[in-house]
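Asks: Dropping the sequence and predicted coords here.
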Amino acid sequence: MSAKRLLLASNNAKKLTELRALLVPLGVELLAQGDLAIAEAAEPFDTFLENALAKARHAAHASGLPTLADDSGLCVDALGGEPGVRSSRFARDARQGEGDADNNRWLLQRLHGQAQREAAFVCVLVALRHAADPEPLVATGRWPLSVLDAAQGGGGFGYDPIVRPRGASAGSVATLTEAEKNAHSHRALAMRQLVAQLHERWHW
């Protein structure tokens, strides 16, 4: 492959910014599928891997470009892995509102009185050379966390205000700088694996 261009199978602006920053060392131009008027793919599966692969194939087929897809979310041990792949719609599916604030409120409500607070942000990245690529690149990152009793900090997005990196004594993920988050996050861990595979397998 001569051109280092990847299409991101997402219209999430914050995710695009984060992944672009992580790809800078490789000299890869990351495009957004919305810029090409590609609609969001369905995400009907119960695992991050299946959803990421479905999104990547959909965008690669529509664009003809090498494509990167991310599926990620928060997995809480006391809830059997919920909200998992439904992290972005956790409150909506339970008819408890919609959006980050309602998701956070609903999760804290579900965990009220629960002593077990272990959780993890999980990210699966899939990269395809083309829609029919029989050998997708797959990378996984897992960031161990503890769920707080109340929100802290105004940065980040999603569940960042109500989770703390495991072992940290204070603050939440929402109190971290962008550089700190990009050094330790589930997405950063997965991207490091993916970059190594892009070097080795795609010769980028």
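Replies: That came in fine, so what should we check first? Numbering: from 1, shown residues only.

Asks: contacts, neighbours, all on C-alpha from now
Replies: Fine.

Asks: How about the spatially most central residue of the chain, nearest residue that isn't a chain neighbour?
Replies: Note on the chain: the residue nearest the mean C-alpha position is Ser72, at 3.4 Å, using C-alpha atoms, centre = their mean. Leaving out its chain neighbours, the residue that sits closest to Ser72 by C-alpha to C-alpha, 6 or more residues apart in numbering is Cys123, at 4.2 Å.

Asks: then this one, side by side with the first:
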Amino acid sequence: MEFVFATHNEHKLEEIRDLLPKGIMLKSLNELGCKEEIAETSETLEGNARLKANYVMERYGLPCFADDTGLEVVALNGAPGVYSARYAGEPKNESRNIEKLLQHMSEQTDRRAQFTTVIALNLGQQTHIFYGIIPGIITMSPRGHHGFGYDAVFQPDGLNKTFAELSLKEKNQLSHRALAFSKLVNFLKKV
């Protein structure tokens, strides 16, 4: 089986390829020759995932899945949420996003947060949706050098390490993206 993963993000691609069972081949947007950024104009993570998966299916006619992920912080009423990648404005910048988040959290005692990933799988006739949610807290400062995005300031419940302090293999055993993707893989095994 061959699918397109609607992303230009090499970090996401590496995480997902590491989770793939044998027999499933994956192409990125770059490998497909799609250089343009697919507009994420929805107000929801699910809406953005659907937009990207539908774009690839409509334009290239290939089965596709796409994800959108957001960091949702309780004390910030769910922000940055759907705007996580561009929280500090354009162009996207992970360091500035973390800096802005930590500034907004500097006076907060409630540091609860969750990472939510939504995957939309478009097989042509129907789109299937898979969620992965991991609760945790926002740390006082960045820790670790692995991962990407907000990984250095997100500590999942039950661990004393941030995602950025975990190896890719460790992160892929418990992350929001891994959880949503495992639901996708289980679905594909039944199809």
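Replies: Right, received. Where do you want to start? Since the structure is predicted, the reported quantities are computational estimates derived from the model, not experimental observations.

Asks: What does the superposition give as a TM-score?
Replies: For this chain pair, the superposition-based TM-score is 0.95 by TM-score structural alignment, normalised by the length of the second structure; 190 aligned residues with a C-alpha RMSD of 1.3 Å.

Asks: on that earlier part again, quick check, the residue nearest to Ser72 of the first structure in a helix?
Replies: No: counting by DSSP: H, G, I helix; E, B strand; the rest coil, Cys123 of the first structure falls outside a helix, being strand.

Asks: From what I see, it and Asp70 are in contact.
Replies: Yes: counting by C-alpha atoms under 8 Å, Cys123 of the first structure touches Asp70, with 6.8 Å between them.

Asks: Thr117 of the second structure contacts Arg177, doesn't it?
Replies: Yes: with contacts counted by C-alpha under 8 Å, Thr117 of the second structure reaches Arg177, the gap being 5.5 Å.

Asks: which residues do these two both contact?
Replies: Thr69, Gly132 (C-alpha atoms under 8 Å, 6 or more residues apart in numbering).

Asks: ok, now which ones touch the aligned partner of the residue nearest to Ser72 of the first structure in the second structure?
Replies: Using TM-score structural alignment, the equivalent of Cys123 of the first structure in the second structure is Thr117. Residues counted as contacts of Thr117 of the second structure (C-alpha under 8 Å, 6+ apart) are Leu45, Asp67, Asp68, Thr69, Gly70, Tyr131, Gly132, Ile133, His176, Arg177, Ala180.

Asks: Chain neighbours aside, what residue packs nearest to the equivalent of Ala78 of the first structure over in the second structure?
Replies: Applying TM-score structural alignment, one finds that Ala78 of the first structure aligns to Ala75 in the second structure. Sequence neighbours aside, Asp110 is the residue nearest to Ala75 of the second structure in space, at 6.1 Å (criterion: C-alpha to C-alpha, 6+ apart).

Asks: how many neighbours does that neighbour have?
Replies: Residues within reach of Asp110 of the second structure, counting by other C-alpha atoms under 10 Å, total 13.

Asks: all strands in the first structure, in order from the N-terminus.
Replies: 5-8, 29-32, 67-76, 118-128, 137-147, 163-165 (DSSP state E).

Asks: Okay, angle between the fourth one and strand 67-76 too, please.
Replies: In this case it means strand 118-128 of the first structure. For strand 118-128 of the first structure against strand 67-76, the angle by axes from the mean of the first three to the mean of the last three C-alpha atoms, to 10 degrees is 170 degrees.

Asks: List the superposition-based mean deviation of strand 118-128 of the first structure with respect to the second structure.
Replies: Here the mean offset of strand 118-128 of the first structure against the second structure after fitting is 0.6 Å, by mean C-alpha distance after the TM-score superposition for the first structure.

Asks: pretty sure Lys52 of the second structure is in contact with Ala6, am I right?
Replies: Yes: with contacts defined as C-alpha under 8 Å, Lys52 of the second structure counts as touching Ala6 at a distance of 6.3 Å.

Asks: which residues do the two both contact?
Replies: Phe65, Ala66, Asp67.
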